[in-house]
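**Student:** sequence and predicted model, in that order:
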Amino acid sequence: MLDTRTNQSFTSRHQTRSFTFSNSSAYLYYRLNVSQNLGGGNALQLAELRVGGSLAAGTMPGTPVLAAPSVDSDAVTLTWTPAANASGYYVQRVNDDGSGTTEIFTSSTSYTDTNLAPGTSYLYQVQAVNGALRGFPSEVSARATTAGVAVHQDITALSSSVPVEQHPGNGVSGEDVTKVTDNNPFSKYYEPSSSTWIRLETPSSVVTSYSLTSANDFPSRDPKDWTLEGSNDGTSWTVLDTRTNQSFTNRHSARAYSCNPERLEFSRYRLHIQDNHGAGDTQLAEWRLFGTSSASLAAPAAPGSVNAQALSGNQIRVTWTDNAGQLNPEASYRVERATNSSFTSGLVVGTTGAGSTELRATGLAPNQTYYFRVSAQNAAGSSIEVGPVSATTTANTPPASFVENGWYDGQNRTVTLAYSDANLAAYFDQYVPNPSGATWVAPIVSEAWGYAKDTYGSMVDPILHMIGNQDNAPGEVPGTLAYNVGGVVYASDSAASYRNIIFTVSSDWSVPDYGWVVQSLIHEMGHIVESNNNGIAGSPAFNAWGDSKWAEIFGYDVFLHLTTISPNLAPEIYADNVSHTDGFGVYWFRDWYYPLYAGDFGNTDADHKGSRFLARFFQLLAEHLPTINSTYGNRPLNLGEFIHFCAGAAGVDLEDEARLAFRWTPQLELELAKAQTEFPGVSALYLGNRAPGFTLDPITRGATVNVALSGQTLAGTASDPDLGDTLTYSKQSGASWLTVASDGALSGTPPSVGLSTAVVRVTDQDGLFDTVELVFEVTDGTCTPESDAQFCARLGAGCGSLSDVDNCGAPRSVSSCGSCTAPETCGGGGTPNECGDPGGSTPCGGLCSSPIVFSTQSYHSGNLGTAATCHETTVNLQGLNCGNFAAGRTFLINGVLVTCNGANVTLPAERNGGYCMQASAGNQPWAYFSTF
């Protein structure tokens, strides 16, 4: 301790005070420990801290200049210019999980950082040292992103054996070791110790990669150090991979790793976790093995005990048992809904994620019988359909009265209906003296809810239930939430009888209050929009924006469009919001949401700003985040992921704007980088060029010892998502005898028998690339040629003729690798030797390019725009409602001209499994597409 001060204060704002003390020792780090503030609660603020004194004896080292990092599959090489007076350097790496900085000392001017996680971004800086003195660190490097791991056959899905753990019986129900291989990222395996091993028996297989998925909570329980081992007898184990100091970006986050470079074959695998991130117990959501095996995936088992239960006038819950286990697990469940038992009327198809045992059908008609049947699906096919089962929705008439169901610290008053229309049912409790005189608020809330439905979707229930509570009435308990705040209960909640309910409190409901009363009700309405959007319960982004920076922009958007209040209110809301900050001093409305809303961040297109930008954000969450049981499974968005999805909705890269708007840190930068990797479909909406990729990994070829290669090439082994890019090939390492020409031609003479490997790269003209391992099986000339079927399968060809070299290196031509079922043709989808529709394999293929894709509960009004932009979905649409204000307007659905008639419009037949919507020239159709 160098100095201690008590009872200090500042006499004015921005005042600087200096404190001196005696000290003769030199230190590298100094810490100010503040133990108490001046009584302003738990918050603390300080404008500036400066430390002064004299430098220790010696010469201060200079600052190195760090060059751009060089990235390999699991290593990053750094080089820098020598710094003056430097005796060594500290390389500092920032990890993407929030665990801080890792520091490594070296006396060299270069360093190769190894044992890194594939597909992960890192930041580096270098600091020179001279004895006890450190110089200023270099500028932080550009992001260094290691190459991802190619995923092959899921070996875990081929195993019928139950996984075994080192310490059986953790005593926690539903969190046993079987959960680690159940293909459900929302379940978890829990072990009450910091180290353990898990063993799985599989069909004989060559595992070349594996993945681990973090569990739902407690990052300190995540594995940090481990080894992966293989065995054929369960006694003798071979280490296939070793990892240390590994971490996870977020909850339910998967990390993939390559392993087993010698491609050894085993029938047992063991994950030995040696340590975690500091907890006394360990947990893991999933452990998956990938590679090759002679065994193959089969369709999953059919679900059992299918049942349908009407929840309300607009919701039915369909439930089933998940009979597909670790062997041949489901990837999703398909739920068909119709209005007759033969499924020929009103057919709608919905899907829900692996591990689900229910789906909520929402936005239904009242007093209508619906029929359902359910099947499990995976890459190998579908189970039999189980059903039909049926349920009939109730009337959707708001009750004349009901009793509050104990929410918010026990609210239990009787509330009575005072106003109702197609949008709103307004109730007041028994302590409001004159409910009929309080209905001034109802038309405002009704119009606001109508606008919210038109803009953001149905939010499950078309009728919003509003409750007005009396302030200072019996039952109000000071210091609790009951009758002291506004609040919300969702239509996904049985406590609300599956209604959307908002409520607030006033001391005098007969006096119009456009401040607290109206604005708190709109605020709570914003929570319904974020938490019941697209038929999926939960708000992943609440973790980022809290309670609630989203509500500020939502409220401004609503007030801007209301006609039942003064037009001056929206500018007042704007003026109030621009001064609001969060707990970290960030101006969300001023520096982020409003510029995006106004189109000031380059998102000038009408579909990417205003309320369309806001609605699109929720659509992207529904399309790309994993779901279970019609919920997001409590998976939170971190701030980097939030920025990523905003960029997708805006259609522009927002990193530069985010750096200014938010408290930008290396951690936030790496969160964003991870999100761009984990959700590539969103990245494609705003990041220009996309990297090419090899279609097979590894690429296997045959060759004969001491015989020069002839006719072998890599051309055609890589695909490019940005058609028209120029692709070049190169060798990165391995097989010194091999030469790879820029056009992919392979040449050279293998000098010895056995496996010979090389790492090769394909690069586009913008420098984006993919790497793959090229494996030559070099024989002595007595090679047994593979069959035509094996030849086609090895090269990934499912149809058409094919010419290449076989496993022995000899030229081979096969006249047919298979046929296609009409209307598909070989290569029709744009990929040679694969079946596809000549018009494209997607709904908009052959009609328009770069469609905006949606797969949500609804596609909202106005989103087609006036340009010839196209939008597509593979979700089965129930129908199209153009609205009376759009009558007579025309546009194209699947190439068929459709005219709005102000009511429900019959949709044409599906095209390539969905629908493609295009605006007609110069005509702006406003439309609402209703899905499941």
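**Tutor:** Looks like it arrived, so ask away. Residues are numbered from 1 along each chain as shown.
**Student:** going forward, measure contacts between C-alpha atoms and count neighbours the same way
**Tutor:** Fine.
**Student:** leaving out the residues flanking it, which one is nearest to Thr581?
**Tutor:** Tyr587 (4.6 Å; CA to CA, 6 or more residues apart in numbering).
**Student:** verify the stated contact: that neighbour with Asp576.
**Tutor:** No: using CA atoms under 8 Å, Tyr587 is not in contact with Asp576, being 11.7 Å away.
**Student:** which residues of this structure fall in helices?
**Tutor:** Here the chain has its helices, by DSSP state H, at 407-410, 442-456, 516-531, 542-545, 549-561, 569-577, 588, 594-598, 610-624, 639-650, 655-661, 666-678, 680-683, 788-794.
**Student:** which of those sits most buried?
**Tutor:** helix 639-650 (a mean of 25; mean count of other CA atoms under 10 Å).
**Student:** so Val374 sits against Arg334, correct?
**Tutor:** Yes: with contact defined as CA under 8 Å, Val374 reaches Arg334; the gap is 5.7 Å.
**Student:** these two: who's more crowded?
**Tutor:** Each of Val374 and Arg334 has its neighbours counted (other CA atoms under 10 Å); Val374 has more, 28 against 19.
**Student:** measure that one to Pro626 for me?
**Tutor:** The spacing between Val374 and Pro626, counted by CA to CA, to the nearest Å, is 19 Å.
**Student:** neighbours of the nearest residue to Glu404 once chain neighbours are set aside, just the number please.
**Tutor:** In this structure, Glu404 finds its nearest non-sequential neighbour in Asn412, 4.5 Å apart by CA to CA, 6+ apart. By other CA under 10 Å, the residues close to Asn412 number 16.
**Student:** what's the answer for the one 3 residues further on, then?
**Tutor:** Close neighbours of Val415, defined as other CA under 10 Å, add up to 22.
**Student:** which residues touch it?
**Tutor:** Applying CA atoms under 8 Å, 6 or more residues apart in numbering to Val415 gives the contacts 401-404, 427-430, 467.
**Student:** before we move on, what about Phe503?
**Tutor:** 466-469, 486-488, 521, 524.
**Student:** okay, those residues in a markdown table with distance to Thr145 next?
**Tutor:** Listed next are these as a markdown table, based on distance: CA to CA, whole Å:
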| residue | distance to Thr145 |
| --- | --- |
| Met466 | 50 |
| Ile467 | 52 |
| Gly468 | 54 |
| Asn469 | 55 |
| Gly486 | 46 |
| Gly487 | 44 |
| Val488 | 43 |
| Leu521 | 46 |
| Glu524 | 41 |
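**Student:** second structure follows, compare the two:
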Amino acid sequence: MTTRLSIYFIAFIMFFYSCSEKTIPSTSAATATVTADTSFYPPYTWQEHWFDHRQLIKRVYFNNNVAVYFDDDVSREKTSWLFGLVDSAWAYTKKEYGSFGNSDTTNRLFAIFHTNKYGGGHPGTYLASRHDFRNVIDLGAGANAWTNQTDWELSATIHEISHIVEGASKGVKESPAFDIWGDSKWAEIYVYDIYDYLGRKDIQKRVFDECMEKTDAYPRANTAWFRNWFFPIYEQYGKVKVLNRFFDLLAAHFPKRQETNGTLTYERRLNMGEFIHFWSGAAGADLSIRAQLAFGEKDRSGADWWPQLEKAKSDFSEITYKADSTYGAIISKRALLEVSKENENGPNGKEGSSKLTDLDNNSKFFVKGFSPGFSIQQTPANSTAVNAYLLTSGNDVPARDPKAWVLEGSQDKLTWTVLDNKTNQSFTYRNEIKIFNFPNKVTYKHYRLRITEAAGSPDIQLSEWQLLRK
């Protein structure tokens, strides 16, 4: 084994001395070209000394952008795909989010891989001493790890890079949003975006499908972080640009302090209201209604975040934004509701009609014994010209979803004007938010949703029906 590794190492040294410029191998058409800087090579061996890691790892690949290390149990065959993956992902990350250090040592990514040990992974940044002030991803898996390019191997590698972004962007240490989004919610949209850059549409689609289905228990049960928060913001407000703007705003405005070694670090973590305020600033749009629908009105500790948001607007008044063009103004907040058939426990029961406008995706209106023509009426507190509406599917039994309906407006509840007509509709996910736009400039006193067909069940359910003005 020693002889083989020595020959391997000599071959690598000869290769790098013989080339001043090289094209980086990649998992896709996305490639990067770098010029070798012979004034600094990362060390050939590196003794791990963090957590329970005590391996003497060996460098198997490097350029000005990355250095890849294996322990002795990682196969040297069928694993070179890792070189292109980490190089392309890291080059793109620095291009979009800025540098992560000001020297060859600190701005390089050190990617460490293990076989048959240390299941999972962890990151390190150049702003912390644990990994010798280097940007590090350190991953381990079971037998034959890294030889098959599995979805997990690809995504886990990119996932760990996401933590370097959140923990060291713009030269500031810490992740002030970590207590809110946890280990994986930010990582999901980062991984999705990296696959988009790499052109890996196959695995990007699998990641999309998995994340769209996923729900989490925080800040409340059944929170769909990717589906109802990150992906819509990403798609609507500039993709990677809006992701980077969030970190730009944090670095520019959120409280920081200087450590004894001169490193800047965030003083504290964001509260939920601040989180929504900073994301609204990144999007340039008021995301508070989107947040209400996605997260509910309380943070993970049960505190109401609306007062936090109002204070954040005052404390960080430099961050400004307009109304969210997706939702506009919510008209249904104080509307009078009437239904042609009520839940058996009444309008304020657990599944009564009042749940239709409470901006809580976890609640729903449910009625046994649906028949075509079932209707719900809203009378807004002030007569308004509505030109959009929102429907959210229930939490279970897709067959209870509305499949066809008519939206109507009236001045007197006697004569109704059709504003929108939908047939053959379907909801792909539970608690899925859908918005329907239609042209209308007429101010009506009353609005009626007449459901003409359910998706197959004899019963009907709906989590939300919100009238919107855009």
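**Tutor:** Thanks, I have it. Bear in mind the structure is a predicted one, so any value in this text is a computation, not a measurement.
**Student:** let me see the TM-score of these two.
**Tutor:** Superposed pair, TM-score by TM-score structural alignment, normalised by the length of the second structure: 0.55. Supporting alignment: 273 aligned residues with a CA RMSD of 2.2 Å.
**Student:** would JSON lines of the helices of the first structure with distance to Phe891 of the first structure be doable?
**Tutor:** JSON lines is the format used below for these (distance: least, CA to CA, whole Å):
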{"stretch": "helix 407-410", "distance to Phe891 of the first structure": "47"}
{"stretch": "helix 442-456", "distance to Phe891 of the first structure": "19"}
{"stretch": "helix 516-531", "distance to Phe891 of the first structure": "29"}
{"stretch": "helix 542-545", "distance to Phe891 of the first structure": "37"}
{"stretch": "helix 549-561", "distance to Phe891 of the first structure": "26"}
{"stretch": "helix 569-577", "distance to Phe891 of the first structure": "34"}
{"stretch": "helix 588", "distance to Phe891 of the first structure": "38"}
{"stretch": "helix 594-598", "distance to Phe891 of the first structure": "27"}
{"stretch": "helix 610-624", "distance to Phe891 of the first structure": "19"}
{"stretch": "helix 639-650", "distance to Phe891 of the first structure": "23"}
{"stretch": "helix 655-661", "distance to Phe891 of the first structure": "36"}
{"stretch": "helix 666-678", "distance to Phe891 of the first structure": "34"}
{"stretch": "helix 680-683", "distance to Phe891 of the first structure": "27"}
{"stretch": "helix 788-794", "distance to Phe891 of the first structure": "44"}
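**Student:** which residue in the second structure aligns with the residue nearest to Thr581 of the first structure?
**Tutor:** Counting by TM-score structural alignment, Tyr587 of the first structure lines up with Ala224 in the second structure.
**Student:** so its match makes contact with Ala217?
**Tutor:** No: if you go by CA under 8 Å, Ala224 of the second structure and Ala217 don't touch, sitting 9.2 Å apart.
**Student:** looking at those two, which one has more neighbours?
**Tutor:** Between Ala224 of the second structure and Ala217, Ala224 has the larger neighbour count (other CA under 10 Å), namely 25 against 10.
**Student:** can you check which part of the second structure stretch 522-531 of the first structure sits on?
**Tutor:** Going by TM-score structural alignment, stretch 522-531 of the first structure lines up with residues 158-167 of the second structure.
**Student:** and the matching stretch against the first structure, how far off on average?
**Tutor:** Taking mean CA distance after the TM-score superposition for the first structure, the mean distance separating stretch 158-167 of the second structure from the aligned residues in the first structure is 0.4 Å.
**Student:** show residues contacting that stretch.
**Tutor:** Here stretch 158-167 of the second structure makes contact (CA under 8 Å, 6+ apart) with 86, 89-90, 93, 97, 121-125, 135-138, 173-175, 184, 186-188, 190-191, 194, 247.
**Student:** what of stretch 590-601 of the first structure?
**Tutor:** Here stretch 590-601 of the first structure has contacts from 553, 577-579, 603, 605, 608-611, 613-614, 650, 652, 654, 657-658, 660-661, using CA under 8 Å, 6+ apart.
**Student:** any idea how far Asp154 of the first structure is from Val206 of the first structure?
**Tutor:** Plainly put, Val206 of the first structure is 11 Å away from Asp154 of the first structure if you go by CA to CA.
**Student:** mutual contacts of those two, please.
**Tutor:** Shared contacts of Val206 of the first structure and Asp154 (CA under 8 Å, 6+ apart): Gly291.
**Student:** tell me who's in contact with the counterpart of Phe70 of the second structure in the first structure.
**Tutor:** Aligning on TM-score structural alignment places Phe70 of the second structure opposite Phe428 in the first structure. By CA under 8 Å, 6+ apart, the residues touching Phe428 of the first structure are 415-418, 435, 467-469.
**Student:** could you do Met272 of the second structure as well?
**Tutor:** Contact partners of Met272 of the second structure, counting by CA under 8 Å, 6+ apart, are 180, 299, 305, 308-309.
**Student:** ok, now Tyr44 of the second structure?
**Tutor:** 58-59.
**Student:** and it, how far is that from Phe70 of the second structure?
**Tutor:** Taking CA to CA, one finds Tyr44 of the second structure at 11 Å from Phe70 of the second structure.
**Student:** cool, Gly140 of the second structure as well?
**Tutor:** 10 Å.
**Student:** who touches both of those two?
**Tutor:** Contact criterion CA under 8 Å, 6+ apart; residues shared by Gly140 of the second structure and Phe70: 113-114.
**Student:** from the contacts of Val415 of the first structure, which is closest to Tyr189 of the first structure?
**Tutor:** Glu404 (38.6 Å; CA to CA).
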